[in-house]
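*Asks:* I would like to see how this sequence folds:
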Amino acid sequence: MTWETIHPRTEPVFWHKAVWFKDHIPRHAFGCWVVARNRMHTRDRLISWGLSVSPLCLLCNAQHENRQHLFFDCAFTAEIWRSYVAAANLSPPTLFEDLLRWIVKPSNDKNLNRIMRLLFQATIYLIWKERNTRLHDNTSRSPSSIKVVINQLMRCKLDPLSRAQPNTPSTISLLTTWFTIFQP
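*Replies:* Predicted structure coming up:
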């Protein structure tokens, strides 16, 4: 009773299922949670706090860095994300808030839905990691090399999940779905 008085139950935020779902990768989910709350220390936020930094995106050096640009509008990022949604023949929304709603159920295929949520989080995590590597280490990777890392990460995550799926003639494994769509 006291706990409920101090901590009243509230409705989960609309992006809850996009971030906290079964089989998420904790570090990726945490990164996605921070991005969903718009709490990443992007350059627009640093400038709003009075820091004297260049407003330009570290990945493309062409536009001002903010959440929308860094994770979706940047040419560097778009090359990574769009290749996956194109392979899956999906048309995601272009605004981040809308994408958080869409990613919960981007298709009618359960396997593809799970894969896309994992892929979304892995992409966000590795884009942020690349951005910080460029800032702190003065090294950079190409979008294609980041896709290689994402592909390897996805295969490693989907393999045990596929083994845990029921083994029936009508069941298509997550890994089979991955290879069929993303690495034919």
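*Asks:* Please count neighbours and contacts with C-alpha atoms only from this point.
*Replies:* OK.
*Asks:* The residue nearest to S173 when sequence neighbours are not counted: what's it in contact with?
*Replies:* Leaving aside its chain neighbours, S173 sits nearest to S162 (5.2 Å; criterion: Cα to Cα, 6 or more residues apart in numbering). Counting by Cα atoms under 8 Å, 6 or more residues apart in numbering, S162 makes contact with 173-175.
*Asks:* chain center to the helix or strand harbouring S162: distance?
*Replies:* Using DSSP states H and E, S162 sits within helix 143-164. Mean-position distance between helix 143-164 and its chain equals 13 Å (Cα atoms, centre = their mean, to the nearest Å).
*Asks:* Now that helix: buried residues?
*Replies:* For helix 143-164, the neighbour count (16 or more other Cα atoms under 10 Å) marks 143, 146-147, 150-151, 154-155, 157-158, 162 as buried.
*Asks:* With distance to R114 as added columns, please give the residues you listed in CSV.
*Replies:* CSV is the format used below for those (distance: Cα to Cα, whole Å):
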residue, distance to R114
P143, 23
I146, 21
K147, 18
I150, 15
N151, 15
M154, 11
R155, 13
K157, 11
L158, 10
S162, 12
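*Asks:* Could you also give me the structure for this second sequence? I'd like to compare it with the first:
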Amino acid sequence: MRVPKVSWERVCAPKSEGGLGIRDSFSWNMAAIGKLVWWVYCSPDRLWVKWVHQVYIKGGLWPNYQPSGDISWGWKQVCRARDILAPGYSDGQWIMDPKGYTIGSGYDMLRQKFQPVSWHKLIWHQVCIPKHQVICWMIARRALMLKERLFALGIAPDDRCLLCGQGTESYDHIFQTCVYSRQVLDDLSRLCQVVIPHSDLLEWTEGYQCTQLKKKGLLCMVMAAYYHLWLQRNRARVDGLLMRPAVLSSQIMHEIRMHLATRITVPPDGMNDVFL
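*Replies:* Now for the predicted structure:
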């Protein structure tokens, strides 16, 4: 069984906090059961709540009630949810949401919080190719298994870059300063008629001043470049083969042009306007 590259807690975080926005099933189920806890607190006229008081609580206080060993499994889960969600209550009132308890507010209390990130709107832009987005998300999360990390763990015999054979295979090297990567990016610069810097390309794209149409094209190009550079790195590791930089850059541009033609309205002058 492989070790996950990103922890489940971070995967389940919202995209604005650097996650994938996947709901953690345990926390969501517990938040859903919390609706029954809320009913016992604030809906005494419900028939089910009256039955619970008659059969289980029997005149006691709901916050202090402790289930015995011979009751149903389902009721024990309700009591468990009450204990887990207890920090969200004050004097029987749900304090996490002024409108009262909701499953969403219960889940938000249970999930682990992380610092917001600035790159999520770029990576998850609707115009980009999904498989490119996933790799760029892992790059932003520093979750790829580069040789710098593998060598430090004693897994790889060295930390040399697989694309150029020079320098340590780190994020800054392989996606910014590697000789092979720079040749690909320089070719893309020529094809797009823009100057691509030796820096974080997503950050550069965000601050680049141009039309919205061109920015969409550049964003797709940058994410495709990251994806294909990582693909070539893995190809070099497995097969010992590398595509020539000029061929790779042409392939990237062809892929992006074909994709954009189906996703955005192209001006009358043609697809070149996206990059000129």
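*Asks:* Put one on top of the other, what's the TM-score?
*Replies:* After superposition, the two chains reach a TM-score (TM-score structural alignment, normalised by the length of the first structure) of 0.82; 172 aligned residues with a Cα RMSD of 2.3 Å.
*Asks:* show me where the stretch 101-250 of the second structure has helices.
*Replies:* All helices of the stretch 101-250 of the second structure, identified by DSSP state H, counting those that start in this stretch, fall at 103-110, 120-123, 130-140, 147-152, 171-172, 179-192, 201-207, 212-239, 245-263.
*Asks:* on average, how far is the fifth one from the matching bit in the first structure?
*Replies:* In the superposition with the first structure, the aligned residues lie an average of 0.6 Å away from helix 171-172 of the second structure, counting by mean Cα distance after the TM-score superposition for the first structure.
*Asks:* Give me the range in the first structure that that helix lines up against.
*Replies:* Using TM-score structural alignment, helix 171-172 of the second structure corresponds to residues 67-68 of the first structure.
*Asks:* Residues in contact with the matching stretch: which ones?
*Replies:* Under Cα under 8 Å, 6+ apart, the answer for stretch 67-68 of the first structure is 35, 38, 40, 42, 95-96.
*Asks:* A152 of the second structure: neighbouring residues, count only.
*Replies:* 12 (other Cα atoms under 10 Å).
*Asks:* go on, V195 of the second structure?
*Replies:* V195 of the second structure is flanked by 11 other residues according to other Cα under 10 Å.
*Asks:* Chain neighbours aside, what residue packs nearest to it?
*Replies:* Per Cα to Cα, 6+ apart, closest to V195 of the second structure is S189, 5.5 Å.
*Asks:* Could you report the separation of the equivalent of that neighbour over in the first structure from I103 of the first structure?
*Replies:* Structural alignment places S189 of the second structure opposite V85 in the first structure (criterion: TM-score structural alignment). Separation of V85 of the first structure from I103 of the first structure (Cα to Cα, to the nearest Å): 11 Å.
*Asks:* neighbour-wise, which of those two wins?
*Replies:* Between V85 of the first structure and I103, I103 has the larger neighbour count (other Cα under 10 Å), namely 22 against 18.
*Asks:* Trace the more buried one over to the second structure, please.
*Replies:* Using TM-score structural alignment, I103 of the first structure sits opposite T205 in the second structure.
*Asks:* go on, S140 of the first structure?
*Replies:* Using TM-score structural alignment, S140 of the first structure pairs with L242 in the second structure.
*Asks:* for I6 of the first structure, same thing?
*Replies:* Aligned by TM-score structural alignment, I6 of the first structure pairs with L110 of the second structure.
*Asks:* Not counting residues beside it along the chain, what's closest to that match?
*Replies:* Nearest-residue entry for L110 of the second structure: S27, 6.2 Å, with adjacent residues in sequence omitted and distances by Cα to Cα, 6+ apart.
*Asks:* got a list of what the one you found touches?
*Replies:* Shown in contact with S27 of the second structure (Cα under 8 Å, 6+ apart): 107, 110-111.
*Asks:* That one: helix or strand, and which one exactly?
*Replies:* With DSSP H and E as the test, S27 of the second structure turns up in helix 25-42.
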